[in-house]
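In: fold the stuff below for me.
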Amino acid sequence: MLRTLVALCALALMSCGGPSPGPLPPGPEAAGRAIATPHPRFADHDPHAWDGEAPWSYPVHGIDVSRWQGAIDWATARAAGVSFAFVKATEGVEELDPMFRTHWEGAGRAGVARGAYHYFYFCAPADAQARWFIANVPRSAASLPHVLDMEWNPRSPTCRHRPDPATVRAEAKTFLDILERHYGRRPVVYTTVDFSRDTGIERLPGTEFWLRSVAGHPRETYPGARWTFWQYTGTGRVEGVPGPVDINVFRGSLASWTAWERSAL
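Out: Modelled structure (predicted):
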């Protein structure tokens, strides 16, 4: 998620707290969320020469966004082939992404399937972080499963702690369990190659995974791992989105996407 630059900037600009603005109302949804253009092939600011199974062999693509994408023309992005979006909501126990509400409502109006994600902070309890997410993300029948983003942040100015693998997995389970009870579906876990290697996060049972792999297919970078989403670039170019953006694919056919999305509603 452009994590190196984005995480540094986000933490550097992190607010010092303050009261939550309260939960966001669900907002309008476009009628019918049919798939956008199947098998879109987006441009890239820093393209990778894919060998073998390329990302565009998958029919369903989407983006993940935060404040760093700025104002997005969601209708244009959907017309370009964006079928789903994961929107950054919260981080730790006090940061709410200032563009969350704008992105959340814009995606909904355009008929883009949407979920929210939380960036985990290793110096705060998982239950407190879950409560912060719940305080800011609506319980909407039209949402996709939400996401727990777990990755190391070696440049954080406030927390570079790296718990042992068992602690990481236990904290993740606590967060996932709380959100599952509240929203009715277990969140997806997003992770990176080094975090996966260091923690064995994919050992969590009953959990779907979203894997970052920008220079190779997940079967190469995460041998034997199960996954539902694959983030294949952090420098994508999508009409309607100013500047670079992360692009992802859903693992499966159009029919399996429809079934998966409906099971979330």
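
In: use CA for all of it now, contacts and neighbours both
Out: OK.

In: show me where the stretch 101-250 of the chain has helices.
Out: Using DSSP state H, counting those that start in this stretch, the helices of the stretch 101-250 of the chain run over 126-136, 165-183, 193-199, 218-221.

In: what helix or strand is the residue nearest the centre of the chain on?
Out: The C-alpha lying nearest the average C-alpha coordinate of the chain belongs to residue 86 (CA atoms, centre = their mean; 4.4 Å). Taking DSSP states H and E as the definition, residue 86 sits inside strand 82-91.

In: quick one: residues in contact with that strand.
Out: For strand 82-91, contacts defined as CA atoms under 8 Å, 6 or more residues apart in numbering pick out 35-37, 60-67, 96-97, 100, 103-104, 107, 112-121, 129, 132-133, 136-137, 146-147.

In: out of the residues you listed, list just those in strands.
Out: 61-65, 96, 113-119, 147 (DSSP state E).

In: of the residues you listed - the most surrounded one?
Out: Tallying neighbours with other CA atoms under 10 Å puts residue 61 at the head of those, with 28 neighbours.

In: quick one: contacts for the residue nearest to that one when sequence neighbours are not counted?
Out: Spatial nearest neighbour of residue 61, chain neighbours left out: residue 249 (4.4 Å); criterion: CA to CA, 6 or more residues apart in numbering. Residues near residue 249 by CA under 8 Å, 6+ apart: 55, 58-62, 229-232.

In: and residue 249, how far from residue 211?
Out: Residue 249 sits 10 Å away from residue 211, taking CA to CA, to the nearest Å as the criterion.

In: kindly report the same for residue 263.
Out: 21 Å.

In: those two: who's more crowded?
Out: The neighbour count for residue 263 versus residue 211, taken as other CA under 10 Å, is higher for residue 211 (25 against 11).

In: just checking, that one touches residue 231?
Out: Yes - look at residue 211 against residue 231 with CA atoms under 8 Å: they come within range, at 6.0 Å.

In: next secondary structure after the helix or strand hosting residue 10?
Out: Under the criterion of DSSP H and E, residue 10 resides in helix 3-12. With elements assigned by DSSP H and E, the helix or strand that comes after helix 3-12 is strand 43-44.

In: and for that next one, what's in contact with it?
Out: 233, 235-238, 244.

In: list the contacts of residue 252.
Out: So residue 252 contacts 58-60 (CA under 8 Å, 6+ apart).

In: please redo it, this time with the cut-off set to 7 Å
Out: Neighbouring residues of residue 252 by CA atoms under 7 Å, 6 or more residues apart in numbering: residue 58.

In: my read is it is in a helix, agree?
Out: No - Residue 252: not assigned to a helix; according to DSSP: H, G, I helix; E, B strand; the rest coil it is coil.

In: hang on, residue 110 packs against residue 75?
Out: Yes - using CA atoms under 7 Å, residue 110 is in contact with residue 75, at 5.1 Å.

In: picking that back up, any figure for the gap between the residue nearest to residue 61 and residue 72?
Out: Taking CA to CA, one finds residue 249 at 20 Å from residue 72.

In: let's see this one next, to set against the first:
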Amino acid sequence: MPKLRIKKSRRLIFALLFLLCLTFGAWLWWREREEALNFVRYEEFGIDMPVNYSIHGIDVSRFQKNINWAAVEQMQVERIHISFAFIKATEGITRQDALFKQNWQKAKKAGIVRGAYHFFYSTRDPLKQVINFQNVVQLEAGDLPPVLDIEVHNNQPPAVIRSTARIWLEEMEKAYGVKPIIYTNMHFYETYLGEEFDRYPLWVAHYYQKERPSTQRHWLFWQHSDIGRVNGISTTVDFNVFRGDSLALRKLCLP
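Out: Predicted coordinates for the structure are as follows:
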């Protein structure tokens, strides 16, 4: 092989190695940044907040009573303000949250990205639970996907919980054309759901500990506190973060 070709090959190899090292270094920097979780106390919100995340939200039900959504949206402390809200809609086959409709309408009017959740029972007919949700919730473009709140086993074996949850999730995906979000804690997920549900976006409950949810399973939302405070709400409220930026949050919503 001529010397010129050898020199060119060496230069190409060195360039590729340099790019590889650069890429690996960037990945390490991102990983360290992701792993170095930092909580900061915000007295205005009444809790320590994980400031590694830029998108913050709440979840509410009738227990938060009448909410002034304009005040919720207008509250901002440094870079933290409420960008999204999950709102309880239904439970089981017959129950509807008494304040859902007004929360649903006023959250949108205030400019907060909204999502609706259903509290699920594996002891109830999953198709009737689908109907209950769809009769109450009118999802629109810009809303978050429907949420399956599944956190009680009611003495049912994992196989029953998986089969009933699967029906609810699949029916919702057919109806709205997006994968529903699963809300639960990691113990319940790993014990009663498992890998076959890994294709669904996960909203994980994990609070009272200043560390991320202990799981290799990718999650999108993290409920990190249930004792937060925000203007416009007279009670304590659950606080969440979204694992992404505002563009990723919008992309997750219904088209």
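
In: give me the buried positions along stretch 221-232 of structure 1.
Out: Within stretch 221-232 of structure 1, the residues that qualify as buried are 221-222, 226-232, counting by 16 or more other CA atoms under 10 Å.

In: can you check stretch 40-48 of structure 1 too?
Out: Those would be 40-42, 44, for stretch 40-48 of structure 1 by 16+ other CA under 10 Å.

In: cool, and stretch 132-147 of structure 2?
Out: 132-134, 137, 139, 142-147.

In: buried residues, the longest helix along structure 2. List them.
Out: Counting residues, the longest helix found in structure 2 (DSSP state H) is helix 3-35. Under the neighbour-count criterion of 16+ other CA under 10 Å, helix 3-35 of structure 2 has nothing buried.

In: other SSEs contacting that helix?
Out: Helix 3-35 of structure 2 sits against no helix or strand, with contacts defined as 3 or more CA pairs under 7 Å, 6 or more residues apart in numbering; DSSP states H and E.

In: so that helix matches what in structure 1?
Out: Aligned by TM-score structural alignment, helix 3-35 of structure 2 falls on no residue of structure 1.

In: what's the burial count for residue 235 of structure 2?
Out: 15.

In: just residue 99 of structure 1 next, same as before
Out: 18.

In: ok, the one 5 residues further on next?
Out: Neighbour count for residue 104 of structure 1, taken as other CA under 10 Å: 27.

In: contact partners for it?
Out: Taking CA under 7 Å, 6+ apart as the criterion, residue 104 of structure 1 is in contact with residue 87.

In: can you rerun that using 6 Å?
Out: With contact set as CA atoms under 6 Å, 6 or more residues apart in numbering, residue 104 of structure 1 has no partners.

In: for residue 259 of structure 1, find the nearest of the helices of the stretch 101-250 of structure 1.
Out: The minimum distance between residue 259 of structure 1 and the helices of the stretch 101-250 of structure 1 falls on helix 165-183, with 18.7 Å, by CA to CA.

In: residue range for the closest one in structure 2?
Out: Using TM-score structural alignment, helix 165-183 of structure 1 pairs with 158-176 in structure 2.

In: just to revisit the earlier point, and for residue 249 and residue 211 of structure 1, which residues touch both?
Out: Counting by CA under 6 Å, 6+ apart, the common neighbours of residue 249 of structure 1 and residue 211 are residue 230.

In: how much space is there between residue 209 of structure 1 and residue 223 of structure 1?
Out: Distance of residue 209 of structure 1 to residue 223 of structure 1, computed by CA to CA: 14 Å.

In: quick check: closest non-adjacent residue to residue 227 of structure 1.
Out: According to CA to CA, 6+ apart, the nearest residue to residue 227 of structure 1 is residue 209 (4.7 Å).

In: surely that neighbour meets residue 191?
Out: No - counting by CA atoms under 6 Å, residue 209 of structure 1 sits too far from residue 191 to count as a contact (7.6 Å).

In: the residue nearest to residue 61 of structure 1 -> structure 2?
Out: Aligned counterpart of residue 249 of structure 1 in structure 2: residue 241 (TM-score structural alignment).

In: and for residue 114 of structure 1?
Out: Under the alignment by TM-score structural alignment, residue 114 of structure 1 pairs with residue 114 in structure 2.

In: now residue 84 of structure 1
Out: Using TM-score structural alignment, residue 84 of structure 1 sits opposite residue 84 in structure 2.

In: coming back round to it: look up how far residue 217 of structure 1 lies from the residue nearest to residue 61 of structure 1.
Out: Relative to residue 217 of structure 1, and taking CA to CA, residue 249 of structure 1 is found at 11 Å.

In: can you check residue 44 of structure 1 too?
Out: 17 Å.

In: dump the buried residues of stretch 132-147 of structure 2 to JSON lines, plus distance to residue 75 of structure 2.
Out: Formatted as JSON lines, the buried residues of stretch 132-147 of structure 2 follow (distance: CA to CA, whole Å):
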{"residue": "132", "distance to residue 75 of structure 2": "34"}
{"residue": "133", "distance to residue 75 of structure 2": "31"}
{"residue": "134", "distance to residue 75 of structure 2": "32"}
{"residue": "137", "distance to residue 75 of structure 2": "27"}
{"residue": "139", "distance to residue 75 of structure 2": "26"}
{"residue": "142", "distance to residue 75 of structure 2": "22"}
{"residue": "143", "distance to residue 75 of structure 2": "21"}
{"residue": "144", "distance to residue 75 of structure 2": "22"}
{"residue": "145", "distance to residue 75 of structure 2": "25"}
{"residue": "146", "distance to residue 75 of structure 2": "26"}
{"residue": "147", "distance to residue 75 of structure 2": "26"}
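
In: just the closest of the residues you listed to residue 175 of structure 2, please.
Out: residue 134 (9.1 Å).

In: what's the neighbour count on residue 57 of structure 1?
Out: Neighbour count for residue 57 of structure 1, taken as other CA under 10 Å: 13.

In: swap in the one 3 residues further on?
Out: Using other CA under 10 Å, residue 60 of structure 1 has 26 neighbouring residues.

In: how near is it to residue 179 of structure 1?
Out: Look at residue 60 of structure 1 and residue 179 of structure 1: by CA to CA, they are 26 Å apart.

In: cool, residue 241 of structure 1 as well?
Out: Residue 241 of structure 1 sits 30 Å away from residue 179 of structure 1, going by CA to CA.

In: also residue 42 of structure 1?
Out: Applying CA to CA, the value for residue 42 of structure 1 to residue 179 of structure 1 is 33 Å.

In: cool, residue 140 of structure 1 as well?
Out: Distance from residue 140 of structure 1 to residue 179 of structure 1, by CA to CA: 13 Å.
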